[in-house]
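Enquirer: coords please:
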Amino acid sequence: MPADTSTEVLPRGVRAGYGSGSVATGAFGTVPGLMLLPYLTDSLGITALAAGAIVFLPKAWDVVLNPIAGRISDRSDDPRGPRRPWLLRAGLALSVCFALLFAAPEMDATALEAGWVLVMFLACATAYAFFQVPYVAMPAEITHSYDERTRLMTWRVALLAFTIMLAGATAPLIRDAVGGRDGYRVMGLAMACLIAVGVVAAYVGTRRAPVGAPVAATGSLRDQLRVVATAHDFRALLTTFVVQALATGCMLAGVDYVATDVLDQKGAGTILFVCFVAPALVLTPLWSRFGTRHGKRRGYLLASLLLAAGAAGAALAPIAPLWLLFVAVVLVGTGYAGCQVFPLAMLPDAAAVDARDTGGNRAGVYTGVWTAGETLGLALGPGVFALVLAIGGYRSSTTGDVAQPDSAITAIVLGFSVLPAVLTLISLRWLVRYSLDAQEVDHE
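Expert: Model (predicted):
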């Protein structure tokens, strides 16, 4: 590694090409978290607890699969690059499986329909593992620069934010415009096409990325996981990110319920999503500049506090004016932008420091463990939210037109606001233990 990599700059086309992969990850990460639980409880008539299990189990499978996918990509050898072929193969498979996820045929038994969703979501999760893990591993090999990784993540998070807004805002509109189960089918097909666009754009856009030929670290997968587990800074960063993914998963799962059952305005769900994501489109470059000037960890701390403050403010949803709820969600979105830019830029730092110190490449294993943790957090979010609904006595139906008891309304509000705020604050216990800075990362 060069002694000074701080001035290394990637071509803009490579940054944009790599960031395009977030179109796929954003659509898949957002739509099931937003739509799958209501689809199960309010369209298929599945109980909240059973629906929560269906949402959680395929993601739990990813927790096991992701480190394996990382190990496989570490050992891949292809003239197109060790990671890029996986983007195309797994990404297109994900697109097809996603189209089928919301297309459950009408059967006589609810259990059979639930089984369809479970199998299709499991297939989606498997394909996503082999797309996401190589994709997240690429920055550690594309550039050695501490600051350039932040700039690279700025493109990724900006496109991620745009996709979350696009998918999160249009998916409910498509469903409601068509209506019924056909609405979910059409919505699923539209989102599958969006995923395919992101996959192809990332594959084509990274064809000129300056990726070398890293040497895979020796030893079994268990040996590699043991080394990763001893990396203090990575462990602290991962724990912070997983707990915050759990908080974000709770909020995503609650958007449709807040709009429908608390505000009694289905269109409010789209506005909430725009308020959540729009700040990231404007503020992501500003977060990047803040990180360059003040450090990534300090930026991550500030962003986390803003996210927690906004989530706590959303607890006023049942009694406050609607505009105040939107302001609280804008604050959440402001913090969320930083909570994506900084950890995603800090992850390749940790992997690169390990590769420099040990002489072996474990980027895929690092990102496999990372995405496994992220997947677990995002999967637990809807599951925990479903548990909160069950405790509150939420009433499932096949039409979605059922009056909910006051206890269920309270559960929706708490699961959407107070719980994510508390989880975000708890996550800071680990973030303050992270110690890598520019001097450490760029040191020869």
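Enquirer: make it CA atoms for all contacts and neighbour counts henceforth
Expert: Fine.
Enquirer: Ile391: how many residues sit nearby?
Expert: Residues lying near Ile391 (other C-alpha atoms under 10 Å) number 14.
Enquirer: report the contact partners of it.
Expert: 408, 411 (C-alpha atoms under 8 Å, 6 or more residues apart in numbering).
Enquirer: the closest residue to Leu263 other than its chain neighbours: neighbour count?
Expert: Leaving aside its sequence neighbours, Leu263 sits nearest to Pro318 (C-alpha to C-alpha, 6 or more residues apart in numbering; 7.2 Å). If you count neighbours by other C-alpha under 10 Å, Pro318 ends up with 15.
Enquirer: report all helices and strands that the helix ranked longest in the chain contacts.
Expert: Ordering each helix of the chain by length in residues (DSSP state H) puts helix 322-358 first. The helices and strands touching helix 322-358, judged by 3 or more C-alpha pairs under 8 Å, 6 or more residues apart in numbering; DSSP states H and E, are helix 139-142, helix 146-178, helix 232-257, helix 268-294, helix 296-313, helix 363-391, helix 438-442.
Enquirer: quick one: list the elements packing against the last one.
Expert: Contact here means 3+ C-alpha pairs under 8 Å, 6+ apart; on that basis helix 438-442 packs against helix 146-178, helix 322-358.
Enquirer: also this sequence, please, to line up against the first:
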Amino acid sequence: MTATDVSLPRRVRIGYGAGSVATGAFGTVPGLMLLPYLTDTLAVPALLAGVIVFAPKAWDVVLNPIAGRISDRTRDPRGPRRPWLLRAGVALAACFALLFAGPDLDSRAIDTLWVLVVFLACATAYAFFQVPYVAMPAEITDSYAERTRLMTWRVAILAFTILLAGASAPAIRDAIGGRDGYRVMGLAMAAVILAGALLAYRGTSSARVGDLAPGPGSLRDQLRLVAGARDFRVLLVTFVLQALATGCMLAGVDYLAGDVLERDGAATLLFVCFVGPALLLTPAWSAIGARIGKKQGYVAASLVLATGAALAVLAGSAPAAVVFAAVALVGVGYAGVQVFPLAMLPDAAAVDARRTGSSRIGVYTGVWTAGETLGLALGPGLFAVMLAIGGYRSSDTDVAQPDTAVTAITWGFSVLPALIVLASLWWLRSYSLDETEVHRVDVA
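Expert: A predicted model of the protein is given here:
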């Protein structure tokens, strides 16, 4: 058995996957709750609300490569990545607890500024957690297949977290009501984030750490080299576009449930339909990838997701059960479009490290998470544009929405994301790394 074939202990797989409790909660709840909080509780106009949701994430696009370079150059007995899981994870939980806890001073300007500043702090802490976290698989194992198994655990736990956070956050808010409901929900989700960060830090204590020297040159020099890596570049563009589509759908859940389906508890049920299949089928996608390859599995999962999204356009005209079934199909595809690119990223970064003898893994993952953050941030912004085009009426009281707004919500949740996912596959066709190529470089 070669070094590249050695399986990781289950403790390490689960420990690493536990980090998705933190990333899943932070990636889900603001995308789901922040835009409705701004438009329907603070009465912020839709376009301005979209800017507030987007701006801190845009800051992460600049910060993430810097965070990656810093983690590459961290010298610590615990390795270059694990210390950041603890430091940034605690900071992220503290900032998130404050996000929905602004003082009620009856001032829209102060409310808006509070959300903007605190969300910026959240985004900063998240960058220093997420970038080292995503970099770890390339250093934990050299195995092409083991990285897929590692991502299977991560995505399964991610799916569970999305289900937990996505279903419970609206339920907590609705059970208490008003701004106090948002405050309590924020505290509960902060506790979930903190638990995930601590579990990941503890669970990876026995994992192998990186032993390659950080890449030479300035950050600009390293970014130029990373940008020149064709396989990484096309994989990144594909993933960013799909993050944009996912962010758009996530932002639309609350609006689709309240203004189109008009059913109590529909937001929670939509999340169960979305995440339930992912919980069950993530191992199946891993098995499919082992049989047909990661790239082909990624294409298949993307097509399933796009089909489900397109069928959701029937919301408002078909029975609600049809919409829930369409969203469940989205969940089936979503499991795959998380497993495969996250297993392909460390392949691309590790190939570069083996070829050059120096590590730019942190820079690779910094660019990757910057792109993911940009896509997830642009998603709610794009959905906010759809709301504005449709004439959505922002208000802190219940108001009837015009038919144009209902149509905009439906299309922003369905057809638009489906088209974006299909468009992303144009770039993926150029990806060329497979198991033979990765192992050839490892042996060399």
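Enquirer: what about the longest helix of the first structure, how far off from the second structure?
Expert: Mean deviation of helix 322-358 of the first structure relative to the second structure after superposition (mean C-alpha distance after the TM-score superposition for the first structure): 0.4 Å.
Enquirer: how about that helix: buried residues?
Expert: 325-355 (16 or more other C-alpha atoms under 10 Å).
Enquirer: likewise for stretch 10-18 of the first structure?
Expert: So, applying 16+ other C-alpha under 10 Å, buried residues of stretch 10-18 of the first structure: 10, 14-18.
Enquirer: any idea how far the counterpart of Gly316 of the second structure in the first structure is from Ser417 of the first structure?
Expert: Per TM-score structural alignment, the equivalent position to Gly316 of the second structure in the first structure is Pro318. Using C-alpha to C-alpha, to the nearest Å, Pro318 of the first structure is found at 12 Å from Ser417 of the first structure.
Enquirer: quick one: contacts for the counterpart of Ala145 of the second structure in the first structure?
Expert: In the first structure, the residue matched to Ala145 of the second structure (TM-score structural alignment) is Asp147. By C-alpha under 8 Å, 6+ apart, Asp147 of the first structure lies in contact with 6, 292, 438.
Enquirer: in the second structure, what residue corresponds to the last one?
Expert: Which is Ala438 of the first structure. Using TM-score structural alignment, Ala438 of the first structure sits opposite Glu435 in the second structure.
Enquirer: surely that match meets Asp142?
Expert: No - contact criterion C-alpha atoms under 8 Å: Glu435 of the second structure and Asp142 do not qualify, at 11.5 Å.
Enquirer: touching, the match of Gly316 of the second structure and Val262? I think so.
Expert: Yes - using C-alpha under 8 Å, Pro318 of the first structure makes contact with Val262 at a distance of 6.4 Å.
Enquirer: what do the two both touch?
Expert: Joint contacts of Pro318 of the first structure and Val262 (C-alpha under 8 Å, 6+ apart) are Val413.
Enquirer: quick one: stretch 369-385 of the first structure aligns where in the second structure?
Expert: Counting by TM-score structural alignment, stretch 369-385 of the first structure pairs with residues 367-383 of the second structure.
Enquirer: superposed on the first structure, where does the matching stretch end up, distance-wise?
Expert: Looks like 0.1 Å for stretch 367-383 of the second structure (mean C-alpha distance after the TM-score superposition for the first structure).
Enquirer: in that stretch, what's buried?
Expert: 367-383.
Enquirer: and Ile70 of the second structure? What does it align with in the first structure?
Expert: Match for Ile70 of the second structure (TM-score structural alignment): Ile72.
Enquirer: element containing that match, please.
Expert: helix 48-74 (DSSP states H and E).
Enquirer: that helix against the second structure, how far on average?
Expert: Using mean C-alpha distance after the TM-score superposition for the first structure, the mean distance for helix 48-74 of the first structure is 0.2 Å.
Enquirer: and the helix or strand just after that helix, what does it pack onto?
Expert: Using DSSP H and E, the helix or strand that directly follows helix 48-74 of the first structure along the chain is helix 84-101. Secondary-structure packing of helix 84-101 of the first structure (3+ C-alpha pairs under 8 Å, 6+ apart): helix 110-137, helix 180-205.
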